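# Based on what follows, work out the 3D shape:
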Amino acid sequence: MKLPHHHRYGYSDIASRADFNWPGGRRLAVYLGLNAEVFAYGSGLGAELAPGGPQPDVLNYAWRDYGNRVGLPRLREMFDRLGLPCTVLANSAVYTECPGLIESFRARGDEIAGHGRSNAERQGILTEAEETALIAEATATLAEQEGRAPAGWLGPWISQSAVTPDLLHEAGYSYVLDWCHDDQPVWMTTRTGRILSVPYPQELNDIPQIVARKREAREFAEMIRDAFDLMLAESARRPLVMGIALHGYLMGQAHRAGPLEEALRYMQERGGDRVWFTTAGAIAEAFADRP
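Okay, the predicted model is just below:
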């Protein structure tokens, strides 16, 4: 029996790989993936606080909009207090829908990565021509606004077609976050070269845990601490990447922000000089010369 395969990368046991260090001799790279997303009013996709009624679904639309108006600013102020960078995963429509929001993270020196046009749509269901156009449109907006093209991409809803890695490489991207299959970066083949898969969390991600599994902030924060403790211990044997995925309308809520801040402070205090608090793009750059 031969199973269908993506042919993007081969199998590799993480315990058998060659050792290396992150910059400064550090062993565990930690980054915060902060999703800045906008949604269509009265149509399209969107996470739900409660089962939505007929459109316009004001309950869920307004809940998501809270994330951009209050939640993300609250998290930005938290990161300022902690002195932590983040990778902002930005829908390109955020620039027009929420003027000044992405700019405030740019002013902090945060990385701005591509995250499609909006989270009201999936790219993986499009034709190749349509997906190419979506990537081009989102990339052009970020390049114009930020003064340089983004290096990394996370698809809206982590949606990929069979050719998405090819299209991203051809559009100039050096890394992708959609493939959540490892604790180290992994090179993926494309039809015109290779693109790096940087680990993005599906478990330490507030949408699957809070929306899907109905866990709350203190349990999510405990998961972050537990993962950090184990990965910090494992990093003595092999370098690792730990990502934490956040959304303003979830962990930016007033009753959830406190436990998150406690978990991040715990990581800072316990990690010492073994931990590199960084961005997904810096991780990709540090790994770029590895085979």
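
# CA only for contacts and neighbour counts going forward, please
Will do.

# Tell me where this protein has helices.
Along the chain, counting by DSSP state H, helices occupy 58-66, 72-82, 94-97, 101-108, 128-146, 164-170, 206, 217-234, 254-271, 280-287.

# Please identify the deepest-packed of those.
Mean neighbour count (mean count of other Cα atoms under 10 Å) peaks for helix 206 among the helices of the chain, with a mean of 26.

# which strands and helices sit next to that one?
Packing partners of helix 206 (3 or more Cα pairs under 8 Å, 6 or more residues apart in numbering; DSSP states H and E): strand 240-247.

# can you give me the angle the strand it packs on makes with helix 280-287?
Orientation check (axes from the mean of the first three to the mean of the last three Cα atoms, to 10 degrees): strand 240-247 against helix 280-287 gives 160 degrees.

# what does strand 240-247 contact?
27-36, 67, 71-72, 183-185, 199-202, 204-207, 224, 228, 231 (Cα atoms under 8 Å, 6 or more residues apart in numbering).

# Now with 7 Å, please.
27-35, 183-184, 199-201, 204-206 (Cα atoms under 7 Å, 6 or more residues apart in numbering).

# run this one through as well so I can compare:
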Amino acid sequence: MSASPPVPPLPTHGRYDYHPIRGRPVYDWPGGKRLAVYLGVNLEHFAFGTGLGAELAPAGPQPDVLNYAWRDYGNRVGIWRMIDMFDQLRLPASVLVNSAIYGYCPEVMDAFRARGDEVLGHGRSNSERQGVLDEVSERQLIEETTATIAAAEGAAPRGWLGPWISQSHATPDLLAEAGYGYLLDWCQDDQPIWFSTRDKGRILSLPYPQELNDIPAIVARKDSAEQFAAMIIDQFDEMLEQSASGPLVMGIALHPYIVGQPYRLRHLRRALTHIATRRDAVWITTAGAIAAHVERLPQGIVPGS
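Got it, this is the predicted structure:
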């Protein structure tokens, strides 16, 4: 039998190697739990009359009042209803914030600060993508975002999610060099893994969902509020069973202008109540607490370490 021809290598990112989830070292989250759950709450501000933005309806000529006002509802109304719900259910949040929020509606950040929630960098505005910038401009975007958050919160953020999940080839390197410990842009795993960065550095990649995310689900796939809530419940129940064999991370990505709409909020409350009632069995936490726990684990436990 003749040997198979060699498979030519494909271009790769060079950030991590392939490690199947089966057979990895097993570790626990605090309290001996195996499933960690966090809420990624996206606080975003958009330029009026220009730039990018999710659309409730196909955009018309600028100024696109319909879609701008729909997004602005999230900061004026939706986020406040969500904060009330988080308080009622005693749920922490990982707040992914455009730094423009601090100039537009600082009261929102005051409310999250009073709750003691984690704040992560999410670029300057979701009117732009960072991945299309040259390295100098991208570094400036990261520095500007970080400085604004640090000035308001008293400490620089440790985590980052790019606006529109946008990265250049250098983004992990620039984040590590700016002092970030973890990023959320990649959805390739259910466990945290280490990315290699230049100059023999590294940065942690935490699971951030693109399925359990209201923009792809509701805006792109046109799933209903009831379907989105059912997705959350089914994901939670299935991952809780799967976590018997090893630690898992379940993120839920939320945008106030979408799930902050009253009829969607009611279904979201049902789903989050389902999770909150099982807090004895799971670790309901923040992305930053997950990263901090992983950073303390012995070398070799986490892929890429």
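
# now what about the TM-score between them?
Remark: TM-score between the superposed chains equals 0.99 [TM-score structural alignment, normalised by the length of the first structure]; 290 aligned residues with a Cα RMSD of 0.7 Å.

# Output the helices of the first structure as TSV; include the columns distance to residue 114 of the first structure.
Shown next, in TSV, are the helices of the first structure (distance: least, Cα to Cα, whole Å):
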stretch	distance to residue 114 of the first structure
helix 58-66	19
helix 72-82	17
helix 94-97	11
helix 101-108	12
helix 128-146	7
helix 164-170	10
helix 206	19
helix 217-234	25
helix 254-271	25
helix 280-287	11
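
# Tell me which of those helices lies nearest to residue 6 of the first structure.
Closest to residue 6 of the first structure of those is helix 164-170 (Cα to Cα; 10.8 Å).

# quick one: which of the helices of the first structure is nearest residue 248 of the first structure?
Of the helices of the first structure, nearest to residue 248 of the first structure by Cα to Cα is helix 72-82, at 4.6 Å.

# Give me the range in the second structure that that closest one lines up against.
Aligned by TM-score structural alignment, helix 72-82 of the first structure falls on residues 79-89 of the second structure.

# quick one on the thing from earlier: which stretch among the helices of the first structure comes nearest residue 121 of the first structure?
Comparing the helices of the first structure under Cα to Cα, the one sitting nearest is helix 128-146, at 10.4 Å.

# Can you check what angle separates the closest one from helix 101-108?
Between the axes of helix 128-146 of the first structure and helix 101-108, defined by the same axes, to 10 degrees, the angle is 50 degrees.

# Helix 128-146 of the first structure: average distance to aligned residues in the second structure?
The superposed helix 128-146 of the first structure is, by mean Cα distance after the TM-score superposition for the first structure, a mean 0.3 Å from where its aligned residues fall in the second structure.

# Can you give me the buried ones in stretch 244-264 of the second structure?
Neighbour-count burial for stretch 244-264 of the second structure flags 246-261, 264 (criterion: 16 or more other Cα atoms under 10 Å).

# meant to ask about stretch 170-185 of the first structure, not that
170, 173-179, 182-185.

# May I ask you to name the longest strand in the second structure?
Counting by DSSP state E, the longest strand found in the second structure is strand 35-43.

# Please tell me which residues of the first structure that one aligns onto.
Taking TM-score structural alignment, strand 35-43 of the second structure hits residues 28-36 over in the first structure.

# what distance separates that stretch from the centre of its chain?
6 Å (Cα atoms, centre = their mean, to the nearest Å).

# Comparing it with the second structure, how large is the average distance?
Its matched residues in the second structure lie on average 0.2 Å from stretch 28-36 of the first structure after superposition (mean Cα distance after the TM-score superposition for the first structure).

# Relative to residue 48 of the first structure, how far out is the counterpart of residue 261 of the second structure in the first structure?
Matched by TM-score structural alignment, residue 261 of the second structure corresponds to residue 253 in the first structure. Going from residue 253 of the first structure to residue 48 of the first structure by Cα to Cα, to the nearest Å gives 15 Å.

# Thanks a lot, catch you later.
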